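> sequence unavailable; structure follows:
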């Protein structure tokens, strides 16, 4: 199976990519000649990881009949010092909010995403360390 996108240069350092029915704008920071009109391509790697695992976790929790009020996924990344600077590690923090959270099921959903379903994690694990943790905030009824 093949997949593709198209990316067209706009001006200066800005590009627009057509991803299915959606457009994604990338640009460089001011210090690199861009105008910051879009996300940096490298940071979109973190977006891809958060989005991939987020979809997995929400779908798994739905199948487990676990209700949450909120899920915030934070990706922390380590960059190397050499040029080109690349990611050497990413750490994922899953912060759940809800009433009477079933911590065992939440952790199982994250574990399944990271060990079985998230294709972005699987690809990234081939080139860098990926770690994760789960945090909870119980909502008062």
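Structure's in. What do you need? Everything quoted here is computed from the prediction, not taken from an experiment.
> all contacts plus neighbour counts: C-alpha atoms, from now on.
Noted.
> can you pull the contacts of the most centrally placed residue in the chain?
The geometric centre of the chain, computed from its C-alpha atoms, lies nearest to residue 50 (C-alpha atoms, centre = their mean), at 1.8 Å. Contacts of residue 50 were listed using C-alpha atoms under 8 Å, 6 or more residues apart in numbering, and they are 73-75, 92.
> which of those tops the neighbour count?
For the contacts of residue 50, the largest neighbour count, defined by other C-alpha atoms under 10 Å, is 20 neighbours, found at residue 92.
> for comparison:
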């Protein structure tokens, strides 16, 4: 992967990737906010891709995150709670397995920060809360990975 930035003045950068480019306006959205939305965007798309691969559609989908940062510089992320809310025609077990597959295996951004950030999640599927503030394995070593199905995640 190759990415670059070109400073345009007035706290604006042109971000370049192999596929496209966009304007990063730091007066409007900080690089930390871009980073945070990139994290939830990565895990967000995983659900859609896995469901489509199985022949399902995901509807009314929203992913959000509550992030706590350390107070000392460099003010790293201390914890992240991701809330997934969506509808689908598959069962709740499969919905949770899709999310856990992303969090535990496929999402590059989550797996890049998980050793230093305590990550938890909530899943609201078809209007029902099927997971509430459950944790994933992180660098603290205090959270054991548990997919809620006796280790059957994603099989």
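All right, it came through fine. From a predicted model like this one, the values you see are computed outputs, not experimental measurements.
> related to what we said a few turns ago, now do the same for the residue nearest to the centre of the first structure: its match in the second structure.
Structural alignment (TM-score structural alignment) places residue 50 of the first structure against residue 40 in the second structure.
> quick check: which element contains its match?
Element membership for residue 40 of the second structure (DSSP states H and E) is helix 31-53.
> likewise for residue 97 of the second structure?
Using DSSP H and E, the element containing residue 97 of the second structure is helix 92-101.
> what span of the first structure lines up against that helix?
Aligned by TM-score structural alignment, helix 92-101 of the second structure falls on residues 103-112 of the first structure.
> and that stretch against the second structure, how far off on average?
On superposition with the second structure, the mean distance recorded for stretch 103-112 of the first structure (mean C-alpha distance after the TM-score superposition for the first structure) is 0.7 Å.
> which residues of the first structure fall in strands?
6-11, 14-19, 22-26, 70-79, 87-98, 129-138 (DSSP state E).
> you'd agree residue 2 of the second structure is up against residue 19?
No: between residue 2 of the second structure and residue 19 there is no contact under C-alpha atoms under 8 Å: 10.0 Å.
> wait, what's in contact with residue 136 of the first structure?
Residue 136 of the first structure is in contact with 95-97, 101, 103, counting by C-alpha under 8 Å, 6+ apart.
> map it onto the second structure.
Aligned by TM-score structural alignment, residue 136 of the first structure pairs with residue 125 of the second structure.
> for residue 67 of the first structure, same thing?
Per TM-score structural alignment, residue 67 of the first structure is aligned with residue 57.
> sweet, I'm off.
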